[in-house]
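A.B. asks: make a model of this:
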Amino acid sequence: MGEPAKSIERDRDFTGAVLALRGLTAVDLERVNTTILDHMQSSVTIIPEVAGHLINAGGKRLRPVVTLAAARALGYDGAHHISLAAAVELIHGATLLHDDVVDASKMRRGLKTANLVWGNKESVLVGDFLFSRSFELMVKTGSLKVLQILSQASCVIAEGEVLQLATQKNTASTFEMYLDVVKAKTAELFAAAAQGGAVVAGASEAQEEAFRQYGLNLGIAYQLVDDALDYAGNEQALGKTVGDDFREGKITLPVVYAIAAARNEEEKAFWERTIGETRQTEEDLKTAMSYMKRDDTISRTLACARQYADNALSALGQLPGNEMTTALADLADLSVARAS
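C.D. replies: Reported below is the predicted structural model:
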């Protein structure tokens, strides 16, 4: 066991932490990217066009990098983590294509979304294609446990999408209801990515669970920050439009806190109209953000993210101390201060 991972005070930001981890896994990550490109190919030309529009647009590749780092942290020197990491990224890509259709999103990674360029039907079907390809890659790992972990994660993610639809525009949503959506939609794939990397490396049950808890808590913290940035971020840095969650009537933690802090019936009626009914004027987003600033809902959301990041660090403390786990600790620690 290593020393318990602690909050790391370094002159670095989240982008630096991502680059450092990518640097440590650079050779593996290049193989993952090649594998992804190979499995995007199809004789139906629109499939690689739509898939490539999303996957080649960039992105941090956080989930596959976490998979690679988890395997390497435990001394793995085989090749199954490559197929697994590629499968994880294809699942992520598929969910993004589906999400953008459900949310009617217009921007993703600084580009027009695939559904806006090609259409909803095409985006959904190419997402299904990527899901299918991901299962081919899971089988290549030769591990039934990996197949079980990622197939279960795929089910949970789908459940999370449906659960979000059920809670969307529901101004009576609680923190617990919101957290259930976050765990399913975002954190579950981070958890599966980390746990799967440990499994292919032959981890003990304790190590496997520690990596799963790391991924789960990192994923929650990451989404909490995402939700805060939707109201307080920079559009150029984010690569998407600020206020999208508000316009779609999404119940995120800043909104949950803001509704709970409403001081009178007029403010409650504002949230019911803008979120519950999504009847909005051009000035409503500014008004919502002014309420959030007054009641510190963004800083409270980030403080909550900090708690989950600390949980991720505690999980790492149960694992061997080496350059990979140190880099993973940086990733969790600095994720709360990211700008995009």
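A.B. asks: can we go C-alpha only for contacts and neighbour counts from here?
C.D. replies: Will do.
A.B. asks: in the chain, where's the longest helix?
C.D. replies: Criterion DSSP state H: the longest helix present in the chain is helix 205-232.
A.B. asks: and after that helix, which helix or strand comes next?
C.D. replies: Using DSSP states H and E, the helix or strand that follows helix 205-232 towards the C-terminus is helix 235-238.
A.B. asks: and that next one, how far out from the chain's middle?
C.D. replies: Put simply, helix 235-238 sits 17 Å off its chain's centre (Cα atoms, centre = their mean, to the nearest Å).
A.B. asks: packing partners of the longest helix of the chain?
C.D. replies: Counting contacts by 3 or more Cα pairs under 8 Å, 6 or more residues apart in numbering; DSSP states H and E, helix 205-232 is packed against helix 188-200, helix 244-247, helix 253-260, helix 297-316, helix 323-335.
A.B. asks: now it, how far from the chain's geometric center?
C.D. replies: 8 Å.
A.B. asks: this one as well, want them side by side:
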Amino acid sequence: MAVLNPSKYMELLPIEVRKMLTRVIETLNHSFDGIWMPEKLMNATYHYIRNRGKLIRPTLTLLVAYALGNGSSFEKSILPAASVELIHIASLLQDDIMDEQRIRRGVQTPYSLFGSHTTMLASDLIIAKAVELAVKSGDNDIVFELLNSSVKLAVGQNLEMELGGKDHVTLDDYLKLIYYKTASLIESSMIVGAYSVGVKDGDVIRKIRDVGRFVGLAFQIRDDLIDYLNIDVKNPTLVDDEVNIVKILSRNNGDINASINTARKLLNEMLDNAIDVIKTTINSDVLVNYINLLRI
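C.D. replies: Next up, the predicted model:
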């Protein structure tokens, strides 16, 4: 089990997708150009734009657009991809406040550096900018998809707070939580990629939604395994009241190793399901190989 370097994700991307991802990064870097704000607020707002992760969500947007557009121009996917990443960043800021998280990705969080009030306002600014970029895409389906995903993220944050520290959390509770908290945005990332190249067929969209849901659930299960085993030295260890699949599975029998294996099996089953749907809908080897990087 390993934490992959972001370059491993980049190596699998076609040159056209890499170029578009560079333009997404440029869009993010200039998101707040011309807007005056106090230095602390500016630094909090740009913190995760500058200290970015693997950009998995916008990359999925671009990969779906690339595959469904048959490799032709997919410039219209740039703004939706940037909007997706901004929504994710806003959720990180809110998560930092709620969890009193002081370290993320090996650096101090905005919550730690600037306090909860400034961090909260930064998340508001970022959400507003995400909506602006979605509107500028010129496609109402993209706007409503991302707005709906933002609603689900808020529900997921609250559900995590409700379930945290409780000893009766079931696997079904967990799967519902991680759908709202994580998978919903990954699902929407792929949907807006399809919309951006003009794919509106209901059956195709439903299948892509299934792919996104499976990938999103697998992604969070993988993160939980990594957190539980403290593999990622850049992030702190699991906190006592965190809702984690290994804790849930091992609660009754105390068998940690068996629970880890069960969680790993569920993760890989989710990825198998996603790939089965991809092969009948998108038929993209690049997307399949990219998703396979999540395997443990």
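A.B. asks: so which of the helices and strands packed on helix 205-232 of structure 1 is the most packed in?
C.D. replies: Of all these, helix 188-200 has the most neighbours on average by mean count of other Cα atoms under 10 Å, namely a mean of 29.
A.B. asks: OK, contacts around Leu328 of structure 1?
C.D. replies: Shown in contact with Leu328 of structure 1 (Cα atoms under 8 Å, 6 or more residues apart in numbering): 21, 66, 69.
A.B. asks: what does it align to in structure 2?
C.D. replies: Leu328 of structure 1 maps onto Leu287 in structure 2, with residues paired by TM-score structural alignment.
A.B. asks: ditto for Gln307 of structure 1
C.D. replies: In structure 2, Gln307 of structure 1 lands on Glu269 (TM-score structural alignment).
A.B. asks: check Met107 of structure 1 too.
C.D. replies: In structure 2, the residue matched to Met107 of structure 1 (TM-score structural alignment) is Ile103.
A.B. asks: ok, now Glu30 of structure 1?
C.D. replies: Checking TM-score structural alignment: Glu30 of structure 1 goes with Thr22.
A.B. asks: can you tell me how far that match is from Leu55 of structure 2?
C.D. replies: To Leu55 of structure 2, Thr22 of structure 2 is 11 Å away according to Cα to Cα, to the nearest Å.
A.B. asks: more neighbours: these two, which one.
C.D. replies: Counting neighbours by other Cα atoms under 10 Å for Thr22 of structure 2 and for Leu55 shows that Leu55 has the greater number, 19 against 12.
A.B. asks: give the equivalent position in structure 1 for the more buried one.
C.D. replies: Using TM-score structural alignment, Leu55 of structure 2 pairs with Arg61 in structure 1.
A.B. asks: which residue, other than its chain neighbours, is closest to Thr297 of structure 1?
C.D. replies: Closest residue in space to Thr297 of structure 1, ignoring its immediate chain neighbours: Pro254 at 5.1 Å, by Cα to Cα, 6 or more residues apart in numbering.
A.B. asks: wait, that neighbour sits on Leu229?
C.D. replies: No - using Cα atoms under 8 Å, Pro254 of structure 1 is not in contact with Leu229, being 9.9 Å away.
A.B. asks: re earlier: tilt between the longest helix of structure 1 and helix 297-316?
C.D. replies: In terms of direction (axes from the mean of the first three to the mean of the last three Cα atoms, to 10 degrees), helix 205-232 of structure 1 departs from helix 297-316 by 160 degrees.
A.B. asks: where in structure 2 does helix 205-232 of structure 1 fall?
C.D. replies: Using TM-score structural alignment, helix 205-232 of structure 1 pairs with 202-229 in structure 2.
A.B. asks: report the buried residues of the matching stretch.
C.D. replies: For stretch 202-229 of structure 2, the neighbour count (16 or more other Cα atoms under 10 Å) marks 204-205, 207-222, 224-228 as buried.
A.B. asks: trace Asp152 of structure 2 over to structure 1, please.
C.D. replies: Check again: residue 152 of structure 2 is Lys, not Asp. With TM-score structural alignment defining the correspondence, Lys152 of structure 2 maps onto Val156 in structure 1.
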